[in-house]
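Novice: Provided below are the primary sequence and the corresponding predicted coordinates.
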Amino acid sequence: MKNKLSLFAVPYVGWMSIFVVAPIIIMVVYAFSTAAGDFTLENFARMGTYTAVFTRSFKLAIIATLIALLIGYPVSYMLSKEGPQVQRIAMVLIMLPMWMNFLLRTYSWMSILENNGLLNQLFQQIGLIDLYNQIAMHFASDPAAYVPIDHFQMIGTQGAVVLGMVYNYLPFMILPIYSVLVKLDHSLIEAARDLGASSVQVFRKVILPLSLPGVLSGITMVFVPSVSTFAISRLLGGGTQMMLGDLIEQQFLGGAYNPQLGAAIALVMMAIVVVCMLVMNRFGDGEEQAVML
């Protein structure tokens, strides 16, 4: 029986070897070599010039992950308390945007956020931009020198990049948390209430610790693609909010062709992401043991 199962695993092992292990090995070789193929650590030393890109990438990814968590957890919690029919409809609505192409969704946000986009047209129609000009002119040190604006600058900002991340990756936060909350043993909640715990205490002592595996899974599934994204930062950031994904792509496909440096940056980013995942997993294991005790 074991031999038959091993035979079924051969295609999977071959697939993993070709499309996962081999690219990682090639990346490691490139990261520690020069264009001539000699061993070097210069590629890692040169990454210091891109400290701002690393900082921006992790900052925006953390912000997007926290916003997704603040939105995703209440949504998941409320859905878990609804009936099966409402849950099915809600899951379809949550996953419906994911059926569209990723770039198409991002281009849609461009048409909404651009200077003459839908939002700015709406703000002009309701008089919000005129109201802003009046208030800004009133508080300006020299009202005569104030130049009125005809739109709010939304595209090409860090806020637009974070918005694109949250919109595209929010389902990856909701689904794992919801899948854990919907399977909670309600007898534990009833027992806590019978023992005199308030609603806040029940949530803090029972529901939140038991839902932590879903929370950690959601954080991982949002943070990892956010920190390595390049399409969102390029389109919604307007080319001014370069992130690690853009930097790596630039080294492989851009005018500054340097695959060795690109591989080194990708390797360091992958190592940082793996360390973050290990830390979150250890934290989750500790919380789970505490709940059991």
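Specialist: Nice, thanks for sending it over.
Novice: make it CA atoms for all contacts and neighbour counts henceforth
Specialist: Noted.
Novice: List of residues touching stretch 13-33?
Specialist: 39-41, 43-44, 259-264, 266-267 (CA atoms under 8 Å, 6 or more residues apart in numbering).
Novice: So of these, which two are at opposite extremes in space?
Specialist: Largest separation among the contacts of stretch 13-33 by CA to CA: Phe39 and Ala266, giving 17.7 Å.
Novice: These two: who's more crowded?
Specialist: Between Phe39 and Ala266, counted using other CA atoms under 10 Å, the more crowded position is Ala266 (22 against 13).
Novice: if I look at that one, how far off is Phe19?
Specialist: For Ala266, the distance to Phe19 (CA to CA, to the nearest Å) stands at 16 Å.
Novice: can you check Ser233 too?
Specialist: 26 Å.
Novice: Looking only at neighbour counts, state which of those two leads.
Specialist: Each of Ser233 and Phe19 has its neighbours counted (other CA under 10 Å); Ser233 has more, 29 against 10.
Novice: The more buried one belongs to a helix, doesn't it?
Specialist: Yes - counting by DSSP: H, G, I helix; E, B strand; the rest coil, Ser233 is found in a helix.
Novice: Among the contacts of stretch 13-33, find me the one that's closest to Ile112.
Specialist: For the contacts of stretch 13-33, the residue nearest Ile112 by CA to CA is Ala266; the value is 32.2 Å.
Novice: The helix or strand where that closest one lies packs against which elements?
Specialist: Element membership of Ala266 [criterion: DSSP states H and E] is helix 259-292. Judged by 3 or more CA pairs under 8 Å, 6 or more residues apart in numbering; DSSP states H and E, helix 259-292 is in contact with helix 22-31, helix 42-45, helix 208-227, helix 244-253.
Novice: Alongside the first one, take a look at this:
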Amino acid sequence: MVQLATSDHPDPAPAAAAGGFGKAIGNRLVIIVPYLWLFFFFLVPFLIVFKISLSTTAIAMPPYVPVFRLEEGLAGFLDSLGELTLDNYLWLTEDALYFNAYVSSITIAAVSTLITLAVGFPIAYGMARAPAALRPTLLMLVILPFWTSFLIRVYAWIGILKPEGLLNQFLIWLGVIDTPLLILNTNTAIYIGIVYSYLPFMVLPLYAALEKMDYSLVEAAQDLGCPPISAFWKITFPLALPGVVAGSMLVFIPAMGEFVIPDLLGGSQTLMIGKTLWNEFFNNRDWPVSSAVAVILLLLLVVPIMLFQQAQARSLEKDR
């Protein structure tokens, strides 16, 4: 007779299946966490602001109607929905102030982004080509301004740019000018403040892209007779393009809704959408109109980013 051999070791298949099930749950939890964050801290606040933008102004607290109250039940909720209106969005089309504020904000943000790119690219390129032992120190120097309050840094520029400030005194001492330059309370001061404040947001993505670049490609192009400028535009810049796009978005988006820099450095005549929102919320106390302005501002920023991501995804699929 042949006796079948038995083993004391358990079958590994159920354990492997359980491990795979646990791994799947862990992967889903990792994905769910950022979606929950976006839901509670982006979508819910946006829906609240969107609802206020469809309301009407009231001398009350809160200063708009209707106000959804849970104690009124479903019937009260449906009645409140019937009171919502699009009049605030129609009002924005009738008053040129808001259109001019959007155009001015887009122009200032776009020019500031281009200047920041022009200043930040050489800095990031120099950091990426520096010796490896020196790069952490250079990174720390780029991040160093964040160790000081943003408001204090903007106030410091007032002392630098005002007519009797450090910049004018230095230029007069050099003999470059005879009378102080009027820089403060102009768009030039706003550009200086935005470029200075958001320069690290441009440098860091550019540095991350340039550090991974294979510089032997540039050397090979130059060996084949390609001029340095042509090699830059044909090799270096295309390879750094992801960092350029990321840095430009990180600068343009906050600059578009900037309030502190235009208010302190630009003066009372500066027209930007951030100052317009402030005036509507706190001076006019017109929350519905200001909410409509904020909704349109968000759409102006989010929709192009979504379209760009879709186009980028389609180009990646074509490359595959």
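Specialist: Looks like it arrived, so ask away. Everything quoted here is computed from the prediction, not taken from an experiment.
Novice: care to give me the TM-score?
Specialist: Here the TM-score for the pair of chains, by TM-score structural alignment, normalised by the length of structure 1, is 0.82; 272 aligned residues with a CA RMSD of 2.7 Å.
Novice: related to what we said a few turns ago, could you redo the helices and strands packed on helix 259-292 of structure 1 as TSV and give each row mean neighbour count?
Specialist: Shown next, in TSV, are those (neighbours: other CA atoms under 10 Å):
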stretch	mean neighbour count
helix 22-31	16
helix 42-45	16
helix 208-227	22
helix 244-253	19
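Novice: which stretch among these comes nearest Asn116 of structure 1?
Specialist: Across those, closest to Asn116 of structure 1 is helix 244-253 (CA to CA), at 26.1 Å.
Novice: Could you check the angle that closest one makes with helix 208-227?
Specialist: 30 degrees (axes from the mean of the first three to the mean of the last three CA atoms, to 10 degrees).
Novice: Roughly how far does the residue mapped onto Ile296 of structure 2 from structure 1 sit from Ile248 of structure 1?
Specialist: Mapped onto structure 1 by TM-score structural alignment, Ile296 of structure 2 lines up with Val268. Distance of Val268 of structure 1 to Ile248 of structure 1, computed by CA to CA: 11 Å.
Novice: where do the strands sit along structure 2?
Specialist: Counting by DSSP state E, the segments of structure 2 that form strands are 56-57, 64-65.
Novice: Could you export these as JSON lines, including mean neighbour count and distance to Leu97 of structure 2?
Specialist: What follows is the strands of structure 2, written out as JSON lines (neighbours: other CA atoms under 10 Å; distance: least, CA to CA, whole Å):
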{"stretch": "strand 56-57", "mean neighbour count": "19", "distance to Leu97 of structure 2": "19"}
{"stretch": "strand 64-65", "mean neighbour count": "19", "distance to Leu97 of structure 2": "22"}
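Novice: Columns distance to Val302 of structure 2 on top of these, output as TSV?
Specialist: Converted to TSV, the strands of structure 2 look like this (distance: least, CA to CA, whole Å):
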stretch	distance to Val302 of structure 2
strand 56-57	26
strand 64-65	26
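Novice: For Leu134 of structure 2, find the nearest of those strands.
Specialist: Taking CA to CA, strand 64-65 is the member of these nearest to Leu134 of structure 2, at 56.9 Å.
Novice: Contacts for the closest one next, please.
Specialist: Residues from elsewhere that reach strand 64-65 of structure 2 (CA under 8 Å, 6+ apart): 52, 55-58, 287-288.
Novice: biggest separation within these, which pair?
Specialist: Farthest pair in the contacts of strand 64-65 of structure 2 (CA to CA) is Ile52 and Ala58. Separation: 11.6 Å.
Novice: Could you check which residue of structure 1 pairs with Met213 of structure 2?
Specialist: So Met213 of structure 2 corresponds to Leu184, using TM-score structural alignment.
Novice: Tell me how many other residues surround that match.
Specialist: That count, for Leu184 of structure 1 with other CA under 10 Å as the rule, works out to 15.
Novice: Could you tell me how far it is located from Ile18 of structure 1?
Specialist: Note on Leu184 of structure 1: its distance to Ile18 of structure 1, by CA to CA, is 40 Å.
Novice: Same check on Phe39 of structure 1?
Specialist: Phe39 of structure 1 sits 25 Å away from Ile18 of structure 1, going by CA to CA.
Novice: still on that earlier bit, now flag whichever of the contacts of stretch 13-33 of structure 1 is closest to Arg88 of structure 1.
Specialist: Ala266 (39.1 Å).
Novice: Can you verify my assumption that that closest one contacts Ile248?
Specialist: Yes - using CA atoms under 8 Å, Ala266 of structure 1 makes contact with Ile248 at a distance of 6.8 Å.
Novice: Taking helix 208-227 as reference, get the angle to the helix holding Ala266 of structure 1.
Specialist: 170 degrees.
Novice: Check which residues of helix 259-292 of structure 1 are buried.
Specialist: Across helix 259-292 of structure 1, burial judged by 16 or more other CA atoms under 10 Å covers 259-267, 269, 273, 277, 280-281, 284, 287-288.
Novice: ok, now stretch 74-84 of structure 1?
Specialist: Result for stretch 74-84 of structure 1 [16+ other CA under 10 Å]: buried residues 75-77, 79-80.
Novice: can you check stretch 207-223 of structure 2 too?
Specialist: Buried residues in stretch 207-223 of structure 2, counted by 16+ other CA under 10 Å: 207-211, 213, 218, 221.
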